[in-house]
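Participant: build me a model from this:
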Amino acid sequence: MSELQRRLVHASGSLVPLGYLTGVVPWSVVTGLFVASALVATVLEVLRLGVGLDWAIYDRLTRDYEQDNPAGYALYTYSTAGVALVFAPPVAAAGILMLAVGDPISGLMGSRGVGETKQVTTLLTMFGVCLALALGTFAAEGVRLTAPALLAGVVGAAGATVADGVKPVVAGYVVDDNLSIPPVACGAMWLVGVAVA
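Facilitator: Below is the predicted model of the structure:
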């Protein structure tokens, strides 16, 4: 699978929160879908890592460093389910969209090796995309873009950018940005943006 195809699969996660923001599904359905996907991913990862199930799709969707560790798709489902359960819809939807849309755009702009940081232009693009996603989400939710909401968008975008820009290796395990972007972004927005929660 080409890198572009991998990024398109990644971006498909935006369809669920966009369904909520456009009024197609209630937030309870969004949460339920993300929790269900996390449960399915857990079963698949247990089979892959514990039993040795080796489907061809794993070769396409996992990277080399994920062969013996939880795969990025599973971490994606855990982080999105977690923020959907913990944070109010405007904050959670913004954080999920930062992962689903901002991260693939950033990834297409510049790849890096494990532990390396991205170029400044890529990080600035990630920040701009995430800020636009946050403010767009707030507006779709009827949140007035007052100073607290703007500040929440800025710090959320900054948090997502930091989480995207650095992939630290802890005890030989890569802390994937699929796991870190939503909780870091949502936590930052929640801390400063009570008005959007």
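
Participant: contacts and neighbour counts: CA atoms only from here.
Facilitator: Fine.

Participant: any idea how far the spatially most central residue of the chain lies from residue 62?
Facilitator: The chain has residue 99 as the residue nearest its centroid, 2.6 Å off, counting by CA atoms, centre = their mean. Going from residue 99 to residue 62 by CA to CA, to the nearest Å gives 17 Å.

Participant: how about this one, so we can line them up?
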Amino acid sequence: MGELKRRAVHVSGTALPAAYLLGIITYEWVRWLFLFGALVALCLEAVRLSVGLDWRLYEELTREYEQTNLAGYALYMVAATVVAFAFDARIAIPAILMLTIADPLSGLLGSSEPRSMKELSVLAVTFAVCFVLAIPFVPLVPALLGALAATLADGVKPVFRGYVIDDNLTIPVAAALAISLGLWLTGGAPLAPG
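Facilitator: Modelled structure (predicted):
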């Protein structure tokens, strides 16, 4: 049940991109709301990690390796903020959606597998979902590169000095950089932030 709750929280991160896509808020509002969310998340994490927030919510929604490190929701907010400010909407929105939609789906499909590397069939589904999320925003090559980068970031969780580099941080950043590179390679501008 905890895994499903974690996935539901993940998908709830789709709210801001969806509000933008539905014309409810502007992209500038998306940027500032992500920044506000990141600041709140980092403050909560600072209190949780230094003083200790003994909220049941944290017990249910954080993984074992997050008990003494930044939790995934904070990493999501930080990565989404960086991507939203560094890139224009056609790059940032699909990169963020790859995290909020494709990653929870991949987690559900691969939840019985070891966390070091996912099965190829799960990675194939992740790639397909990421591609479908990107193609409405950018041409074929950038969409393929973005989907590939997000899939690789989702498939492997590197460990640096005992700290697991969570895919909540790497998926949107890798996808946005790859989409931007794809646009640059095909003459569609970016590589430079938007």
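
Participant: and the TM-score between these chains?
Facilitator: Remark: TM-score between the superposed chains equals 0.92 [TM-score structural alignment, normalised by the length of structure 2]; 186 aligned residues with a CA RMSD of 1.3 Å.

Participant: about what we covered before: residues contacting the residue nearest to the centre of structure 1?
Facilitator: By CA atoms under 8 Å, 6 or more residues apart in numbering, the contact set of residue 99 of structure 1 is 160, 178, 181-182.

Participant: quick one: which of these is most hemmed in?
Facilitator: For these, the largest neighbour count, defined by other CA atoms under 10 Å, is 33 neighbours, found at residue 182.

Participant: and that residue, what element?
Facilitator: Per DSSP states H and E, residue 182 of structure 1 falls inside helix 177-192.

Participant: in structure 2, what range does that helix match?
Facilitator: Under TM-score structural alignment, helix 177-192 of structure 1 corresponds to residues 167-182 of structure 2.

Participant: now the matching stretch on structure 1. Mean distance?
Facilitator: Once fitted to structure 1, stretch 167-182 of structure 2 is off its aligned match by 0.5 Å on average (mean CA distance after the TM-score superposition for structure 1).

Participant: touching that stretch from outside, list them.
Facilitator: Contacts of stretch 167-182 of structure 2 (CA under 8 Å, 6+ apart): 72-73, 75-76, 78-80, 82-83, 87, 91-92, 95-96, 98-99, 138, 141-143, 145-151, 153-154, 157, 190-192.

Participant: what's the spacing between the equivalent of residue 158 of structure 2 over in structure 1 and residue 118 of structure 1?
Facilitator: Matched to structure 1 by TM-score structural alignment, residue 158 of structure 2 sits across from residue 168. For residue 168 of structure 1, the distance to residue 118 of structure 1 equals 12 Å [CA to CA].

Participant: in structure 2, which spans are strands?
Facilitator: 159-160, 163-164 (DSSP state E).

Participant: for the longest helix along structure 2, the distance to its chain's centre please.
Facilitator: Across structure 2, the longest stretch assigned as helix under DSSP state H is helix 27-50. Centroid separation between helix 27-50 of structure 2 and its chain, computed with CA atoms, centre = their mean, to the nearest Å, is 15 Å.

Participant: which parts of it are buried?
Facilitator: 27, 30-31, 34-35, 37-39, 41-42, 44-45, 48-49 (16 or more other CA atoms under 10 Å).

Participant: again, but for stretch 64-79 of structure 2
Facilitator: Using 16+ other CA under 10 Å as the burial criterion, the residues of stretch 64-79 of structure 2 that qualify are 66, 69-79.

Participant: inside helices: which ones of those?
Facilitator: 72-79.

Participant: what's the closest of those to residue 114 of structure 2?
Facilitator: For those, the minimum distance to residue 114 of structure 2 (CA to CA) is 18.3 Å, reached by residue 72.

Participant: against residue 154 of structure 2, how distant is the residue nearest to that closest one when sequence neighbours are not counted?
Facilitator: Distances taken as CA to CA, 6 or more residues apart in numbering place residue 168 nearest to residue 72 of structure 2, at 5.8 Å, with adjacent residues excluded. Distance check for residue 168 of structure 2 against residue 154 of structure 2: by CA to CA, it reads 9 Å.

Participant: equivalent analysis for residue 105 of structure 2, please.
Facilitator: Residue 105 of structure 2 is 11 Å from residue 154 of structure 2, by CA to CA.

Participant: ok, those two, which is more surrounded?
Facilitator: For residue 105 of structure 2 and residue 154, the more surrounded residue by other CA under 10 Å is residue 154, and the numbers stand at 25 against 19.

Participant: for residue 123 of structure 2, see how far away that one is.
Facilitator: 8 Å.
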